[in-house]
Each structure stands twice: as C-alpha cells, then as structure tokens.
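Novice: can't give you the sequence, but here's the structure:
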C-alpha cells in the first residue's frame, strides 16, 4: 500500500482546525460588537463571558488535544513505512467522526450526540495506537 495515503486524512483535520479558529475569531468580534464582553477581557480571560464565546474557545482548544495524537499516529505510521488498509479505515473514520463532533459543537451542541462522536474518535484513536504498538513490537 502506498505510504503517502496515511498523510491525506491529516489534511481535513488541519482544515477543520482553521475553520474552528476562524469561527472562534468571529465569535470574539461578535461578543465585542454586541458588548457582551469588554475588550480588556481578552488580556487574561478573567471575568464573565457569554456562553457562545466560551463554547467556541473551548472547541478551539480541543483541537490541540486528541487531534495531536491523531497527527502523531499518522506520521509514525508513515515513518515506519507500514500503512495498512485498517490504518486508513481508522484514520478516515476518525476524520468523519471528528467532523461530526465539530459540527455538533458549533451548531446545536447537543451533549449526548457530541459525547457519542467524541467517544468514537477516542475509541478509533486508541485502536490505531494499539495496532501501531503491535506493529512495532
């Protein structure tokens, strides 16, 4: 199997990261314009902020948690030159469920659906890491 194929699933996750970042910036501008928060709030993020702004910031921070393990998994698989079909399935399913999680988070933020999609992402990532460890050992 062509090793470069494991890099392709990284690209949509990076794109999602930028989309969420731009969404967060939009929410910051919205909060300032609506006077829901004062500009000085952003010096130390102390004080109260509207829920839509906190949700957006938290969602952006999430992209520097679980996805980091995804990037690392894909890059290690690429480096050891041992990409299988199951690795690609896991990677693309992770992308799908991360996208679902992101969509839910930005729109309805309905916790049961959001939690389900997050848990699927974690399960897929955990499985991918187990497979990687087996390959290395």
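Specialist: The structure has been received and is ready for your questions. Given the structure is predicted, the values throughout are model-derived calculations rather than measurements.
Novice: only C-alpha atoms for contact and neighbour calcs from this point on.
Specialist: Fine.
Novice: in the helix or strand where residue 93 lies, what counts as buried?
Specialist: Using DSSP states H and E, residue 93 falls within helix 85-106. Buried residues in helix 85-106, counted by 16 or more other Cα atoms under 10 Å: 87-88, 90-102, 104-106.
Novice: another structure for you, compare them:
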C-alpha cells in the first residue's frame, strides 16, 4: 500500500467539513429571507431566538472541528512514520464514514440516539486508530 493512502480519508473529511460549513450561510440567509432572524441575532454567536434549523449546521460544523483534530493528527503521524497499513487505512475510512453518518443524522432528522451511536462508534474507531498508531511508532527500530 502506498503511504499516501492514509491521506485520502483525511482529505475526504476535510472536504466534508467544508461542505457542512457551506450549510451555515445557506441556513442563515434562508432564515433572514423569511424574517426569522436579523444580523443582530449573530452579533455574539447565535442568540436564543435563532431557530434550531439555523443553529444545527453551525453546531455540526463545530463537531467536525473538535474530536476530528485527533484524527487528522493520527493520519499525519502515520504518514510521516510510514505506518499506513491496510488495517489503519480501513479504520481511517471507517472513521470518516461514521462522521459523515453523524452529520447526515444531525442535519436531517436529528434523532439523538442514532446520532449518539454514530458519534460513539466513530470515537471507538478513533481510539483503535490511535492505539494501532502507537504500536507502530513504539515498535519501530530506533534510527
């Protein structure tokens, strides 16, 4: 397996994050056109009067900037240490798929328990990714 294979899921999650980011102004402009919000509702973040459908894309975007930072670091660590095994690349793609699933649930029907299951599963995959990355790093012969 080519060492850059571990970067493909990293780019995929970054692209997904950008697509979710685009949902924020779409929701805000739609709400403004319907006169459900004004610019002052966003002066200090989102006021309590902002409808939930406007807040959710922003919250999901924030979710994609929190824990996934550890995913990006793990992928880069595996890349620079030539540790991108097939198993780790599959785990990285599984993480991306679960984060996309989490977003799709959050941005559509938003069932809390379904969202929690996707979120928890993604975190378990991330833990496995880090554990296997650590094994790789600590079992390498010193240079």
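Specialist: Okay, I see it. It should be emphasised that the depicted structure is a prediction, and the values quoted were computed from it without experimental measurement.
Novice: circling back: any chance you could list what contacts the helix holding residue 93 of the first structure?
Specialist: 1, 5-6, 9, 12-13, 16, 55-56, 59, 70, 74, 110, 113-115, 117-118, 120-121, 124-125, 128 (Cα atoms under 8 Å, 6 or more residues apart in numbering).
Novice: mind telling me what element the nearest residue to residue 76 of the second structure once chain neighbours are set aside is part of?
Specialist: Nearest non-adjacent residue to residue 76 of the second structure, counting by Cα to Cα, 6 or more residues apart in numbering: residue 7, 7.5 Å away. Using DSSP H and E, residue 7 of the second structure sits within helix 7-33.
Novice: residue 78 of the first structure now?
Specialist: Assigned by DSSP H and E, residue 78 of the first structure falls in helix 66-80.
Novice: superpose on the second structure and give me the mean offset of that helix.
Specialist: Mean deviation of helix 66-80 of the first structure relative to the second structure after superposition (mean Cα distance after the TM-score superposition for the first structure): 0.8 Å.
Novice: how close does the residue nearest to residue 128 of the second structure when sequence neighbours are not counted get to residue 100 of the second structure?
Specialist: For residue 128 of the second structure, ignoring the flanking residues on the chain, the nearest one in space by Cα to Cα, 6+ apart is residue 91 at 7.9 Å. Going from residue 91 of the second structure to residue 100 of the second structure by Cα to Cα, to the nearest Å gives 14 Å.
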